[in-house]
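Visitor: sequence and predicted structure are below.
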Amino acid sequence: MRKQFFLPCTLAFLLAACQSDRQTREQEARAILLPDKGVSLYAAGDIASCKSASPENSGAGKTAALITAGLAQDKDAVVLTLGDNTYPVGLLSEFENCYEPTWGRFKSRTYPSPGNHDYYTPYAAGYYRYFGDAAGPGRRGYYSFTRGSWHIISLNSFLKPAEHSAQLAWLKEELARSTAKCTLAYWHHPLYSSGGHGNDKRMQEAWAMLHAAGADVVLVSHDHDYERFAPQDAEGQLDDARGIRQFVVGTGGAELTPLRFRRSHSEASDNSTFGVLKLVLKEAGYEWEFIPVEKGGFTDRGAALCH
């Protein structure tokens, strides 16, 4: 029987071996804890910029190619948009000429959410006309659906106060009715971010409701970068037991922007490549992987159990 020796990873020549061993243990743990196939989704925001002469060769064209390949391999996979679907101002013509040739390829499998640039056209008229019923009822920009055993909630972070209050009332009822073990919510403006826009408290009350209900994941964009945070509550306190893990995925195709001072509990970040976040939603948890458009580019992956 082969003996096993456990040595501290302190020496340089042992570091690579120890890291490899740790990764192997993590993979084995995921296989035991999350054995089911799950359902896949692809997500990003800040997507189609009409500054590009050729949509196909734009950042949105490159991320669309990644998603198209993933969807071809999995007929049940879907796509989430995290707002600012077109640039500069969300006109219907932008959706038709810049979004449609790129992310429009999988429009029938897309669950969108709006951002501030979508609302630069009054009432986000271009956004709601383009997505139609997929954008939710009543042009309010929030709705929910299920994938596998997951409750997924699309929220609107650019509503006026009265409309936002109505959204919070709806969210409270939605969470109270839910019997799902795992919950994911997504919108545009991040509560936490090390990017140029920084922390934005407009969705803090929604986060508090989600946290109280035991939600697991929030997806956002707005800052044109990628960033993953440790699980937190609505006050920015680390909460490994019941906190929500936030992913900023503003890498859908619009021009990337600088990261600034690293915020508390930021675990990984990058603004060097366009890409999309792939989540595999399992019965008891989820796996994540940031997929860059460039081979050998930045990536980030991991797994976690639901609360």
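Guide: Right, received. Where do you want to start? Numbers count the residues shown, from 1 in each chain.

Visitor: alpha carbons only for contacts and neighbour counts from here, please
Guide: OK.

Visitor: so who does the closest residue to residue 56 other than its chain neighbours touch?
Guide: With sequence-adjacent residues excluded and distances taken as CA to CA, 6 or more residues apart in numbering, residue 56 is closest to residue 102, at 6.4 Å. When contacts are counted by CA atoms under 8 Å, 6 or more residues apart in numbering, residue 102 touches 48, 55, 56, 60, 61, 64, 65.

Visitor: same thing but at 10 Å, please
Guide: Listed by CA atoms under 10 Å, 6 or more residues apart in numbering, the contact set of residue 102 reads 47-48, 55-65, 68, 95-96, 253.

Visitor: just give me the residue right at the centre of this structure.
Guide: residue 219 (3.4 Å; CA atoms, centre = their mean).

Visitor: can you tell me how far it is from residue 18?
Guide: Going from residue 219 to residue 18 by CA to CA, to the nearest Å gives 32 Å.

Visitor: now swap in residue 268 and tell me
Guide: Distance from residue 268 to residue 18, counting by CA to CA: 21 Å.

Visitor: generate a ChimeraX selection restricted to the buried entries among the contacts of residue 102.
Guide: With 16 or more other CA atoms under 10 Å as the criterion, this ChimeraX line picks the buried residues out of the contacts of residue 102:
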select :47,48,55,56,58,59,60,61,62,63,64,65,95,253
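
Visitor: narrow the contacts of residue 102 to those in strands?
Guide: Taking DSSP state E as the definition of strands, those contribute residue 48.

Visitor: in helices, which of the contacts of residue 102 appear?
Guide: 59, 60, 61, 62, 63, 64, 65, 68 (DSSP state H).

Visitor: excluding sequence neighbours, find me the nearest residue to the third one.
Guide: I take that to be residue 61. Once flanking residues are discounted, residue 61 sits nearest to residue 102: 4.9 Å by CA to CA, 6+ apart.

Visitor: relative to residue 186, how far out is the one you found?
Guide: To residue 186, residue 102 is 21 Å away according to CA to CA.

Visitor: distance to residue 176 added to the ones in helices among the contacts of residue 102, as TSV?
Guide: Output for these, formatted as TSV (distance: CA to CA, whole Å):
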residue	distance to residue 176
59	40
60	37
61	40
62	40
63	36
64	36
65	38
68	36
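
Visitor: then this one, side by side with the first:
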Amino acid sequence: MIKALRLLLGAPSRQRMRWARRHRYAWVAFALVVALAVLLLWPLSRRFAGADEVTVVAVGDMACDPTDPDMKRSTRETGDRCRQQAVSDLAVAADPDILLALGDLQHEVPTVEAYRTVYGPSYGRLRDRTVPVFGNQEYKAPEASSFLTYFGERVRDPRGYWSEQIGQWHLVVLNSNCSIVTGGCGTGSPQQTWLAADLAANSRRCVIAAWHHPRWSSGIAGADDRTAALYRTLYTNRVDLVLSGHDAQYERFGPLNDAGRADERGVRQFVVGTGGQAHYRPEDPVPEGEPTAEFTEYDYHGVLVLTLRTDSYSWKFDALESNRAVLDEGTARCT
């Protein structure tokens, strides 16, 4: 019987069988490595494979300078400053697919050491899920060098504007540092021209944009006319959302047209400058003629949690140490 089997298999097959027996442990090890790789990579494929529902945490104005005296005021009782660790805990707990970091990530001068010792242990826990937006603090290092070094491949274009897909949504990241970005932000600038072409080519129904300086705001910096042409381009192309930071409050506007008037087909703006560095109330009211928000919160740090679905989105503002964990929430359909 054995002789017949050997004749059936032939010499080359017998040699392969002997080789396999001698190397069976190597095969077992190889199989285990493949299985481990599948287990590790499956969550990543789940996050970035065009899922029908995606969770985004959005926030800006985050980590204090390591030498900031306010680092000693990091409780609500002592001043509620430099709360980056506690606010980042909210972000981590949400387990987002994406952390949309809305600029001014590391104050005051964003050195490599500051990223290592302050931003890294807090929001840096989500570095590999972060879409980083250029704020004005980033440019306090020459050409935003420390920001670019820290985030590396997470910055898709060093000019500060690009687009990518998040689940079923199209995301546009823009650079609102209009005096620094080449050509500025006005009509016909390289950035605005690129934006118009990108949105014209987009086939996704739902679109979200992000830049640092808000077009509309009741905060200390107020409305920023420099981004008017970018906002107008969003409105013309029926973009659903634009997210910003810079001013140290949470604020949600209703859908607005490019003149700041209510429009059901307009762009809804969120201001989320509540990432831990500070929060404060403005001294002056909103100037006459400028839009007022549907909801504003000046007194709490926190993060905006968005759930992006195929044709709709929901939002909630998770506030730090508030009597109500969620201060603002709602749902809307894409335009």
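Guide: Thanks, I have the structure now. Given the structure is predicted, the values throughout are model-derived calculations rather than measurements.

Visitor: show me what residue 84 of the first structure lines up with in the second structure.
Guide: In the second structure, the residue matched to residue 84 of the first structure (TM-score structural alignment) is residue 104.

Visitor: does its match touch residue 110 like I think?
Guide: Yes: here residue 104 of the second structure reaches residue 110: they are 8.9 Å apart, a contact under CA atoms under 10 Å.

Visitor: these two - which one has more neighbours?
Guide: Using other CA atoms under 10 Å as the criterion, residue 104 of the second structure and residue 110 rank with residue 104 on top: 29 against 25.

Visitor: and what about that one, helix, strand or coil?
Guide: Here residue 104 of the second structure is coil, with the state taken from DSSP: H, G, I helix; E, B strand; the rest coil.

Visitor: that one: what's it in contact with?
Guide: By CA under 10 Å, 6+ apart, residue 104 of the second structure lies in contact with 59-64, 110, 132-139, 147, 212, 245-246, 273, 275, 277.

Visitor: tell me how far it lies from residue 97 of the second structure.
Guide: Residue 104 of the second structure sits 21 Å away from residue 97 of the second structure, taking CA to CA as the criterion.

Visitor: again with residue 123 of the second structure
Guide: 14 Å.

Visitor: where do the helices sit along the stretch 151-300 of the first structure?
Guide: Secondary structure of the stretch 151-300 of the first structure (DSSP state H, counting those that start in this stretch): helices at 161-177, 204-212.

Visitor: any idea which of those helices gets closest to residue 33 of the first structure?
Guide: Closest approach to residue 33 of the first structure among those (CA to CA): helix 204-212, 23.0 Å.

Visitor: which residue numbers in the second structure go with the closest one?
Guide: Using TM-score structural alignment, helix 204-212 of the first structure lines up with residues 228-236 of the second structure.

Visitor: can you tell me which residues contact the aligned residue in the first structure for residue 191 of the second structure?
Guide: Counting by TM-score structural alignment, residue 191 of the second structure lines up with residue 167 in the first structure. Residues near residue 167 of the first structure by CA under 10 Å, 6+ apart: 140, 141, 142, 143, 155, 156, 157, 159, 161, 173, 206.

Visitor: can you say which of those are buried?
Guide: Buried among those (16+ other CA under 10 Å): 140, 141, 142, 143, 155, 156, 157, 159, 206.

Visitor: which residue of the second structure sits opposite the fifth one in the alignment?
Guide: Residue correspondence, TM-score structural alignment: residue 155 of the first structure in this structure matches residue 174 in the second structure.

Visitor: leaving out chain neighbours, which residue sits closest to that match?
Guide: residue 161 (4.3 Å).

Visitor: and for residue 63 of the first structure?
Guide: Here the residue nearest residue 63 of the first structure, using CA to CA, 6+ apart, is residue 275, at 5.7 Å.

Visitor: tell me the contacts of the one you found?
Guide: Neighbouring residues of residue 275 of the first structure by CA under 10 Å, 6+ apart: 43-44, 59-60, 62-64, 66-67, 225-226, 249-253, 290-294, 297-299.

Visitor: cool, residue 156 of the first structure as well?
Guide: Applying CA under 10 Å, 6+ apart, the residues near residue 156 of the first structure are 82-83, 113-116, 140-143, 163-164, 167, 186-189, 203.

Visitor: among those residues, which lie within strands?
Guide: 143, 186.

Visitor: the contacts of residue 156 of the first structure, buried ones only, as a ChimeraX selection?
Guide: The buried residues among the contacts of residue 156 of the first structure can be selected in ChimeraX (16+ other CA under 10 Å) with this line:
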select :82,83,113,114,115,116,140,141,142,143,164,167,186,187,188,189,203
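
Visitor: how far away is the closest residue to residue 222 of the second structure other than its chain neighbours from residue 95 of the second structure?
Guide: Spatial nearest neighbour of residue 222 of the second structure, excluding adjacent residues (CA to CA, 6+ apart): residue 216 at 6.7 Å. To residue 95 of the second structure, residue 216 of the second structure is 29 Å away according to CA to CA.

Visitor: these two: which is more packed in?
Guide: With neighbours defined as other CA under 10 Å, residue 216 of the second structure and residue 95 compare such that residue 216 has more, 27 against 14.
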